[in-house]
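> Next come a sequence and a model predicted from it.
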Amino acid sequence: MEPLRPILFHPHIPSIEYIEQTLLPDVYEVRTASTVQDLADAIKRLGIRGAPALGCAGACGVALSALLSRDDSLPEFLSGVRSDVNLLRNTRPTAVNLFYGIDQVLSAIESSKSIEEAKSHAVNAAHEVIEADRRTCHAIGKTGLSIVPEGARILTHCNAGALACAEWGTALGVIRSAHESGRNISVYSCETRPLLQGARLTTWELLRDGIDVTLITDSMAAVLMRKGKIDLVVVGADRIVSDAVFNKIGTYMHAVCAKAHNIPFYIAAPLSTFDEESREDLVIVEERNPEEVRRVRNCITGPSTVPVWNPAFDATPSDLISGIITEYGIFSLPRDLETICQLKMGNKVVV
């Protein structure tokens, strides 16, 4: 089966094609962003979502801005691109990969000596962000094989699959790699309220690949753990700081339950998700529209006047995490913080 590639950049048009994830699993639809505003709108409504995918989208968005520019002078060209960069930066405040992708292409543009050179460099840099994410996700999957025993029953939360990346996935990349290696694994996918990414997206991906998956509500995970039906938990990440991991709301609850039942709890994420110089109390957690909780796909679930608290993410302290599976090995925080910093600076030695 053809691999899922949720974001495709077409510089010759120019445009960005993406799978509209708010419609899945009912409808598989590929949409086109022809302007940076189109892309920003898609990111805000979660048509494009998932930390690595946001990095790819951000990179493509900056390149799209450069290609669409009709400015004749380099200063005006750069001013227009930077304005679009600010638009993209303000779409989602928590996922650090978005800023990483944006900065990779912006840096390539700002180092150019002409508009023509800047456009060429932008296209090359955007394509490299996408290709690097594809390579990275496959490497994460290979790294993660060491923690997946034969017959493992794996719990995952939200969607850290191909739809959240350029291809393959992070947490689901580990699961896909284990399945591809012939290990007889099975998966429990938490539905992930309030937007049901686990129910709508993760189960859709795994069924598509022929991987054994069972859907559960978020509140059922602890019971399965107590009954001895979960062997390990693998989830993705939207930002990893020096003392915690930010991921979809509900992740912390699963980590606490896993610790109480002596079940390994792993994060799968690329090095680009690390914001190692920051810490939990400095991160802005996105709060989303209350209607996401008062309704489920247009069905009313609560009174229209009831107050709602709707954070998109929570933080899991590092002491609840068994390891962080990356393309360069499995790390622990804060023990391996110096090694992670060295890897990010370019001393990329496999450990």
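Looks like it arrived, so ask away. Quick caveat, the model's predicted, so the values are computed rather than measured.
> Only C-alpha atoms from now on, for both contacts and neighbour counts.
OK.
> Point out the other helices and strands that the helix ranked longest in the chain packs with.
For the chain, the helix with the greatest residue count under DSSP state H is helix 115-144. Contact analysis of helix 115-144 by 3 or more C-alpha pairs under 8 Å, 6 or more residues apart in numbering; DSSP states H and E lists helix 51-68, helix 96-110, helix 171-180, strand 323-326, strand 329-331 as its packing neighbours.
> Take this one as well and set it beside the first:
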Amino acid sequence: MNETLPDTIRPIRFDGGALYLLDQRRLPGAMRENRYDDAGDVAAAIRDMVVRGAPAIGIAAAFAVVLACRSAASAAAADWRAQVERAIAQLEASRPTAVNLFWALDRMRAVLAACPSADEAEVRTLAEAQRMLAADIAANRRLGAAGAELIEPGRAVLTHCNTGSLATGGFGTALGVIRSAWAQGRIREVFADETRPWLQGARLTAWELLHDGIPVHLLCEGAAASLLRSGQVGWVIVGADRIAANGDTANKIGTYGLALLAREHGVRFMVAAPVSTIDFDTADGSGIPIEMRPESEVLELGGRAIAPPGARGWNPAFDVTPARLIDAIVTELGVVQQPDRARLAALREPIAAQ
């Protein structure tokens, strides 16, 4: 078996006092990094999906706090804490569903609380953001290996949206599982939903898989039922933007439908996500805020109208899959099979020990 794990895509880097984000809106046509020196501009980049994916959003926001500290230090602002807090508030408002965003900003607030000056805050927050980036990549590799062990050899897998290097610090969550399983010869082929309306599956997942030499079949979401009925697919593997304490999971819109189809056709359903995605303060899926995005994203494609004037668009970015439809939640700290409140709660002790 080929156990080489390609890992060459990095969507986030910090260099020379500036943050660089790979502009995911331009893929697969062009690979272009955008430079950011201002935390408010990073908040706009998160909102506008230059960077996307819950772990990547959190890491980008952490580096944005570094930029806010740098700006306050350069201005020798007496009210530097208030200035940085205003930047954090902007970042919190950029995407409401991804819990990793708030987790990362809370970590940065804890670092800031111990800093006597903006200069020291810049140094300490940069070290923390760099630790978060390195830890995310390492965690994704552990998560990928753990998820791969669940996959019985000989069948295909189906994934939805993009959960790879582009959505994380590197390697990916659900795509990390797929990368690991492919390297071990456990999966025969990969199917990816195109993922309307932003086409993350078509533009990003297909690009990532081909970049790593993994063949992929792209399908419209409407074809998933026929594919799952065919018997070719053994697992549906997806990521998560927020997991409630009982295991209910918010992910890209269309995930809930896939979970229902998988259950109907005897296909197993896996959620792959870092423990930072688990929100133990949210009891169940009914408490997860669902971001509504502009109607134009549904009514247009590539900036061109695809619906007649006067048509309205309904555009929730996420839906919630009940825990009862999930066979396994895979994290870097272990696998929770048949997830429920008690089984997920068992992860809290190792989280606290980190």
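Sure thing, it's come through. In this text, all values refer to a predicted model and were calculated from it rather than measured experimentally.
> now the helices and strands packed on helix 115-144 of structure 1 in TSV, with distance to N310 of structure 1 and mean neighbour count?
Converted to TSV, those look like this (distance: least, C-alpha to C-alpha, whole Å; neighbours: other C-alpha atoms under 10 Å):
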stretch	distance to N310 of structure 1	mean neighbour count
helix 51-68	19	29
helix 96-110	20	22
helix 171-180	24	24
strand 323-326	27	25
strand 329-331	31	18
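> CSV please, covering the ones you listed and showing distance to F9 of structure 1.
Formatted as CSV, the entries for these read as follows, by distance: least, C-alpha to C-alpha, whole Å:
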stretch, distance to F9 of structure 1
helix 51-68, 6
helix 96-110, 13
helix 171-180, 22
strand 323-326, 26
strand 329-331, 30
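> Which one of these lies nearest to T301 of structure 1?
For T301 of structure 1, the closest of those is helix 51-68, at 28.5 Å, according to C-alpha to C-alpha.
> Which part of structure 2 matches the very next helix or strand once past the longest helix of structure 1?
Towards the C-terminus, the helix or strand next in line after helix 115-144 of structure 1, according to DSSP states H and E, is strand 153-156. Applying TM-score structural alignment, one finds that strand 153-156 of structure 1 aligns to the residue range 156-159 of structure 2.
> and what of stretch 17-37 of structure 1?
When stretch 17-37 of structure 1 is aligned against structure 2 using TM-score structural alignment, it corresponds to residues 20-40.
> Run the chain-centre distance for the matching stretch.
Between the mean C-alpha location of stretch 20-40 of structure 2 and the chain-wide mean there is a distance of 17 Å, by C-alpha atoms, centre = their mean, to the nearest Å.
> Spell out the residue ranges of the helices in structure 2.
For structure 2, the helices defined by DSSP H cover 39-47, 54-74, 80-92, 99-113, 118-148, 174-183, 200, 206-211, 224-229, 255-264, 296-299, 341-345, 348-352.
> could the ones you listed go into CSV alongside distance to S276 of structure 2?
As requested, those are exported to CSV (distance: least, C-alpha to C-alpha, whole Å):
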stretch, distance to S276 of structure 2
helix 39-47, 18
helix 54-74, 8
helix 80-92, 16
helix 99-113, 6
helix 118-148, 10
helix 174-183, 15
helix 200, 23
helix 206-211, 24
helix 224-229, 30
helix 255-264, 20
helix 296-299, 29
helix 341-345, 12
helix 348-352, 9
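> Can you name the residues in contact with the match of stretch 17-37 of structure 1?
10-14, 17-19, 42, 49-52, 64-65, 67-68, 71, 87, 90-91, 166, 203-204, 207 (C-alpha atoms under 8 Å, 6 or more residues apart in numbering).
> Any buried residues in that stretch, and which?
Buried positions in stretch 20-40 of structure 2, judged by neighbour count with 16 or more other C-alpha atoms under 10 Å: 20-25, 33, 35-40.
> so which of those residues comes closest to A328 of structure 2?
Using C-alpha to C-alpha, Q24 comes nearest to A328 of structure 2 of the buried residues of stretch 20-40 of structure 2, at 29.1 Å.
> E300 of structure 2 pairs with which position in structure 1?
Correspondence of E300 of structure 2 to structure 1, assessed by TM-score structural alignment: R295.
> contacting residues around the residue lying closest to that match once chain neighbours are set aside?
The spatial neighbour of R295 of structure 1 that comes closest, neighbours along the chain excluded (C-alpha to C-alpha, 6 or more residues apart in numbering), is T301 at 5.1 Å. Taking C-alpha under 8 Å, 6+ apart as the definition of contact, the neighbours of T301 of structure 1 are 293-295.
> And for L46 of structure 1?
Contacts for L46 of structure 1 were tallied using C-alpha under 8 Å, 6+ apart; they are 21-22.
> Show me what it lines up with in structure 2.
With the correspondence set by TM-score structural alignment, L46 of structure 1 lines up against M49 in structure 2.
> what do you get for S120 of structure 1?
S120 of structure 1 maps onto V123 in structure 2 when the alignment is built from TM-score structural alignment.
> Compute the distance between its match and A73 of structure 2, please.
Separation of V123 of structure 2 from A73 of structure 2 (C-alpha to C-alpha, to the nearest Å) stands at 11 Å.
> sorry, back to before: could I get the contacts of T301 of structure 1 as JSON lines with distance to R279 of structure 1?
What follows is those, written out as JSON lines (distance: C-alpha to C-alpha, whole Å):
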{"residue": "V293", "distance to R279 of structure 1": "28"}
{"residue": "R294", "distance to R279 of structure 1": "32"}
{"residue": "R295", "distance to R279 of structure 1": "33"}
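> Map those onto structure 2 and name those still in contact.
When the contacts of T301 of structure 1 are mapped onto structure 2 and scored by both residues aligned by TM-score structural alignment, their matches' C-alpha atoms under 8 Å, the shared contacts come out as 294-295.
> related to what we said a few turns ago, T331 of structure 2 is nearest to which of the helices of structure 2?
When the helices of structure 2 are ranked by proximity to T331 of structure 2, the top entry is helix 118-148, at 5.2 Å, counting by C-alpha to C-alpha.
> The closest one vs structure 1, mean deviation?
Between helix 118-148 of structure 2 and its aligned stretch in structure 1, the superposed structures give an average distance of 1.0 Å (mean C-alpha distance after the TM-score superposition for structure 1).
> about what we covered before: higher neighbour count, V123 and A73 of structure 2?
A73 (18 against 14; other C-alpha atoms under 10 Å).
> about what we covered before: ok, now which ones touch the match of S120 of structure 1?
Contact criterion C-alpha under 8 Å, 6+ apart gives no residues in contact with V123 of structure 2.
> Would you quantify the distance from it to A129 of structure 2?
Counting by C-alpha to C-alpha - V123 of structure 2 and A129 of structure 2 are separated by 10 Å.
> list the contacts for the spatially most central residue of structure 2?
By C-alpha atoms, centre = their mean, structure 2 has its centre lying nearest to G53, at 2.8 Å. Going by C-alpha under 8 Å, 6+ apart, G53 of structure 2 touches 162-163, 166-168, 241.
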